[in-house]
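Asker: Pasting a predicted model and its sequence here:
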Amino acid sequence: MTTTELAIFIALSLAATVAGAQVHRCEDATGKLMFSDRPCDAGQSGGQILRQRTQAEIQQERQQAYEAESRKQDRRFAEQERELAEQERRMLMQQTQPPVDDWQTRKNRENAATSAGSIANNGSRWDAKAEAERAAQRREESRRRQAAQKEFMLTCTGGICTDEYGASYSGSGATLFRSDGRTCSVTGSVAYCQ
């Protein structure tokens, strides 16, 4: 290092030391406030408000800041661990608990089943195949109900009788024959079939 570089380094070091040094608050006789790095003049009142800190004080302040940051990071890490443990606990509880079968869940299942069987379920276009399947299901349900039932209400006009399910009856008097071949006896407007 040359003498010129050494002189510049010393001058800059001194300037930095002076810049970070003491601060004085001074008030003159007219009440004007001034802040300076020099002590107040003889005609001014006031004093030093910020003194230059020692290296030990600066080092202690840095150490305190480091320790505070370390504590802050430790708290964050502990909080993250607690959140992770809570998430794991919730997942374990969900796996061990039986599924909830409340009203809303049942309704959602019923709605899904209804939508799946809808005749307009393929992109809101009419589904003729689904319509035919549903009509066949309705006819089969009607046949099952008729087969289980022994008693039918009749409506007769012009010698032909029909029941509430659309089955027709032929014959006269107290004995009628249903379209599926069953023999029925009639009492008033009720047919009893074997």
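Answerer: Sure thing, it's come through.
Asker: CA only for contacts and neighbour counts going forward, please
Answerer: Will do.
Asker: In the protein, mark out all the helices, start to finish.
Answerer: 3-19, 55-96, 103-116, 128-148 (DSSP state H).
Asker: Quick one: these as JSON lines, columns for mean neighbour count too.
Answerer: Shown next, in JSON lines, are these (neighbours: other C-alpha atoms under 10 Å):
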{"stretch": "helix 3-19", "mean neighbour count": "11"}
{"stretch": "helix 55-96", "mean neighbour count": "12"}
{"stretch": "helix 103-116", "mean neighbour count": "11"}
{"stretch": "helix 128-148", "mean neighbour count": "13"}
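Asker: Use this one as the comparison:
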Amino acid sequence: MITEQDIEQAEARVTEMRERGTRLAMANREETADAIRLEVGRLTELRDAKERQDHALKARKTAERPHLPELKKLNAELSDSAETVDRARQEAAQALGKLIAAVRGHNDSIGAVHARLAALGLPLADESVDCYETGHGSAGVLRASGTVLAPIPADTLTLYVVSQVMAAEFGPKYPQRGYRTPGSTA
């Protein structure tokens, strides 16, 4: 969109070029005259384009006038639907935040149980048995009643959940990532 400020800036360039041309009147007359003509030509083109733009805007307003009630209704519908999308986005962000909080809480529980099993001297394996039903292993991994548990990377699980939704909604373009939740067989 061409603004009045654009026109004013072009006029200022023409004035500056003319002043520079006056100062350099004796040297490079042809180049100075060419530069002034070029800036004047640009200014003229800009004014013409602004005039066409203003005419088109006026014609558009005239064409829209009989449809203003309908256009207002359409804008209201779009505003409502945009608000619905924004509320859903906020709810999804809150849900993902709850997921991350739950994962962190779960990881804290795994860490506490791991520390307690270590304090009790119950390793996952020793020289006699290569894997007990309950015990602590390395890197925060533990086994409780035969179920292996490890800290869950919250970012990975969050991306996995999002990829599940994307795959369900948009098909094979968004394949699910292979993440298994603790205790799952899939």
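Answerer: All right, it came through fine. Values in this document were obtained by computation on a predicted structure and should not be read as measured data.
Asker: now what about the TM-score between them?
Answerer: In this superposition the chains share a TM-score of 0.23, using TM-score structural alignment, normalised by the length of the second structure; 51 aligned residues with a C-alpha RMSD of 3.2 Å.
Asker: quick revisit: adding distance to residue 36 of the first structure, write the helices of the first structure out as TSV.
Answerer: Output for these, formatted as TSV (distance: least, C-alpha to C-alpha, whole Å):
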stretch	distance to residue 36 of the first structure
helix 3-19	11
helix 55-96	22
helix 103-116	76
helix 128-148	94
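Asker: Quick one: closest of these to residue 45 of the first structure.
Answerer: Among the helices of the first structure, the nearest to residue 45 of the first structure by C-alpha to C-alpha is helix 3-19 (22.3 Å).
Asker: what's around the closest residue in space to residue 142 of the second structure that isn't next to it in sequence, how many residues?
Answerer: Leaving aside its chain neighbours, residue 142 of the second structure sits nearest to residue 136 (4.3 Å; criterion: C-alpha to C-alpha, 6 or more residues apart in numbering). Residues near residue 136 of the second structure, counting by other C-alpha atoms under 10 Å, number 27.
Asker: Surely residue 136 of the second structure touches residue 143?
Answerer: Yes. The pair residue 136 of the second structure and residue 143 qualifies as a contact (C-alpha atoms under 8 Å) at a distance of 6.4 Å.
Asker: coming back round to it: how much space separates the residue nearest to residue 142 of the second structure from residue 109 of the second structure?
Answerer: 13 Å (C-alpha to C-alpha, to the nearest Å).
Asker: Following the top helix by length along the second structure in sequence, what is the next regular element?
Answerer: Secondary structure of the second structure per DSSP H: the longest helix is helix 68-119. Counting by DSSP states H and E, the next helix or strand C-terminal to helix 68-119 of the second structure is strand 135-136.
Asker: helices or strands up against that next one?
Answerer: helix 68-119, strand 142-144 (3 or more C-alpha pairs under 8 Å, 6 or more residues apart in numbering; DSSP states H and E).
Asker: Now do that strand: distance to the chain's middle.
Answerer: Strand 135-136 of the second structure has its C-alpha centroid displaced from the chain centroid by 42 Å (C-alpha atoms, centre = their mean, to the nearest Å).
Asker: you'd agree residue 47 of the first structure is up against residue 27?
Answerer: No. With contact defined as C-alpha under 8 Å, residue 47 of the first structure does not count as touching residue 27 (9.2 Å).
Asker: pretty sure residue 50 of the first structure is in contact with residue 25, am I right?
Answerer: No. Contact criterion C-alpha under 8 Å: residue 50 of the first structure and residue 25 do not qualify, at 9.1 Å.
Asker: The two: who's more crowded?
Answerer: Comparing residue 50 of the first structure with residue 25 by other C-alpha under 10 Å, the one with more neighbours is residue 25, at 19 against 13.
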